[in-house]
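**Q** Here's a sequence, model it:
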Amino acid sequence: MTSIFQRYADGEPTELRIQMPQRVLATTVSHYPIDVLVGHWEKYLVDPSSARDRFPWAARFVMGMPVPTWARGLEWDIGQKSRFISAVWLGGDLGSYLTNDWYEPVISSRALAVNSEILVDGQQRLHSLEEYLLDRLAIPDAQGQPRIWSELGNGVRKRFLSTIFTHVRVSSSDEVALRRTYDLCALGVVPRSFDQRAIR
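**A** Down below sits the predicted model:
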């Protein structure tokens, strides 16, 4: 083992059979402001029953997106939610949320096939946003005074909504691959506990 870094080997390694792990599903990454996510959610809020008709198999909806039954529940406590919203205000790294673009209509029904358009990862962060925007979560202002969304003026709201929140997408009907991707997410470094995994 050498302590000198080389970006590429001088010659091809003799062991060409070494294969490193590959991503489970190909991803597409988009850098959108939170405002885009909120626009999607507003459409859901106009007619939530329509979403339930399209995704009758969903465990719940977060920011208007169906969550599969194999995803963990809503587990963040008030402190975790508050820290995430504070990170938005402070310009911290929000990570990303992951959805599945794939959809397939069920014949003779308004419903889409299971796992269509699901929120694969990011449920806790998106739920924190939802709670904050619905005035269920107060965040300290610059003077430390707890403030809810409806107290804020449009200027500061616009600053919040213009914050980039990276949207990662996959497109797959393969539930096993989606579950594996879900298990790998966990912010990339913290593995989900056994009881939180989709594949056991």
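**Q** For the rest of this, base every contact and every neighbour count on C-alpha atoms.
**A** OK.
**Q** What ranges does the chain have for its helices?
**A** 34-46, 48-54, 78-90, 123-133, 154-161, 175-185 (DSSP state H).
**Q** Now tabulate the ones you listed in CSV and tack on distance to Q19 and mean neighbour count.
**A** Below are the helices of the chain laid out as CSV (distance: least, C-alpha to C-alpha, whole Å; neighbours: other C-alpha atoms under 10 Å):
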stretch, distance to Q19, mean neighbour count
helix 34-46, 38, 15
helix 48-54, 41, 15
helix 78-90, 37, 16
helix 123-133, 33, 21
helix 154-161, 43, 13
helix 175-185, 19, 18
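**Q** I'd like the structure of this one too, to check against the first:
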Amino acid sequence: MYLDSPLRGSGGDAQGLDLTIYNSSSHGILAHTYLPDYVRIHFFLVAQLLEIAMSSLALPAPILAGNQRSYSISALWEGTPARTNVDQERQLLNLVLPPWQRPPSWGLDQQVQFIEGIFLGLGTGYYVINGRDYDDQGHDKPMSGWLIDGQQRITAIARFFHGEISIFGGIFFQDLSLGDKRRRFNNLIFPCIEMDYTNDEKVLKELYRRLNFSGTPHTEADLELLNA
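**A** Below you'll find the predicted structure:
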């Protein structure tokens, strides 16, 4: 709905203000009436404020913007790793964890189930990293290569690769044949969204918050229903 309120009279006097009300859904004039001046002025001002408010509404730019990479699982430990810049950062294979990320939280059973799921064809999901950039000496810039989402899964992969956990009742990574390592683990695609490098920590924190705090954990009742 919008209002058309031309001033009538001379000298900008509000006397004789003609209020016409339009409605886009009916494609025409709903009402045309003469009201007391203060009512007409009130409606006119409200309409102007609504128009200003509606014109200021806009969708924000994406915060998860970058390139979708088809990296193999083994890319997590092969090649040149990103390096920590401050003591509070933590190294995780070739990636760096921001100082404000929590420690690993998955238990052993969760880690084992995730690794077993890879061998069962259930996939890996994707992980998100801040792109890498370098200073004039070739060193990683601050926040370069930060892992924003995927810590729990990549921690499980690291522990399996280093022989710290076993799957399917006692199979360790080193027990696998070279063919099984390559075909069923190392060379499988672990999709990655690699952001354009940014040193805006507020953006990275907001992205982490939205990726990691929006889920609803299963309750005990949910699990009982699943196991019934």
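**Q** sorry, back to before: can I get the helices of structure 1 in TSV with distance to G64 of structure 1?
**A** Below are the helices of structure 1 laid out as TSV (distance: least, C-alpha to C-alpha, whole Å):
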stretch	distance to G64 of structure 1
helix 34-46	5
helix 48-54	8
helix 78-90	18
helix 123-133	10
helix 154-161	17
helix 175-185	19
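**Q** Which one, of those, ends up nearest to Q145 of structure 1?
**A** Ranking the helices of structure 1 by proximity to Q145 of structure 1 (C-alpha to C-alpha) places helix 78-90 first, at 12.9 Å.
**Q** which bit of structure 2 covers the closest one?
**A** Matched against structure 2 by TM-score structural alignment, helix 78-90 of structure 1 falls on residues 108-120.
**Q** To I107 of structure 1, which of the helices of structure 1 lies closest?
**A** helix 48-54 (12.2 Å).
**Q** Tell me the gap between the match of helix 78-90 of structure 1 and the middle of its chain.
**A** 24 Å (C-alpha atoms, centre = their mean, to the nearest Å).
**Q** Check stretch 112-122 of structure 1 too.
**A** 11 Å.
**Q** Repeat that for stretch 160-169 of structure 2.
**A** With C-alpha atoms, centre = their mean as the basis, stretch 160-169 of structure 2 stands 30 Å off its chain's centre.
**Q** Quote the end-to-end distance of it.
**A** 13 Å (C-alpha to C-alpha, to the nearest Å).
**Q** what's that stretch in contact with?
**A** With C-alpha atoms under 8 Å, 6 or more residues apart in numbering as the test, stretch 160-169 of structure 2 has contacts from 112, 115-116, 159, 172-174.
**Q** go with 7 Å
**A** Residues outside stretch 160-169 of structure 2 that contact it (C-alpha atoms under 7 Å, 6 or more residues apart in numbering) are 112, 116, 159, 172-174.
**Q** Let me have the residues you listed in a markdown table, adding distance to I73 of structure 2 as columns.
**A** Formatted as a markdown table, these follow (distance: C-alpha to C-alpha, whole Å):
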| residue | distance to I73 of structure 2 |
| --- | --- |
| V112 | 16 |
| E116 | 14 |
| R159 | 13 |
| F172 | 17 |
| F173 | 13 |
| Q174 | 16 |
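**Q** which residues sit in contact with F114 of structure 2?
**A** Residues in contact with F114 of structure 2 (C-alpha under 7 Å, 6+ apart): none are found.
**Q** Now with 8 Å, please.
**A** F114 of structure 2 sits next to 124, 153, 156 when contact means C-alpha under 8 Å, 6+ apart.
**Q** ok, the first one to S177 of structure 2 distance?
**A** In this case it means T124 of structure 2. Counting by C-alpha to C-alpha, the gap from T124 of structure 2 to S177 of structure 2 is 21 Å.
**Q** Counting neighbours around each, name which of these two comes out higher.
**A** T124 (18 against 10; other C-alpha atoms under 10 Å).
**Q** I figured that one was touching L188, is that so?
**A** No. Contact between T124 of structure 2 and L188 fails when scored by C-alpha atoms under 8 Å: they sit 9.2 Å apart.
**Q** got a list of what Q124 of structure 1 touches?
**A** 74-76, 81.
**Q** Out of those, who's the most crowded?
**A** So for these (other C-alpha under 10 Å), the most neighbours sit at K81, 23 neighbours.
**Q** Test my guess that that residue contacts S128.
**A** Yes. Applying C-alpha under 8 Å, one finds K81 of structure 1 in contact with S128, separated by 5.1 Å.
**Q** which residue ranges form the strands in structure 2?
**A** 2-4, 19-23, 28-33, 66-69, 90-92, 95-97, 127-130, 147-149, 192-195 (DSSP state E).
**Q** Many thanks, have a good one.
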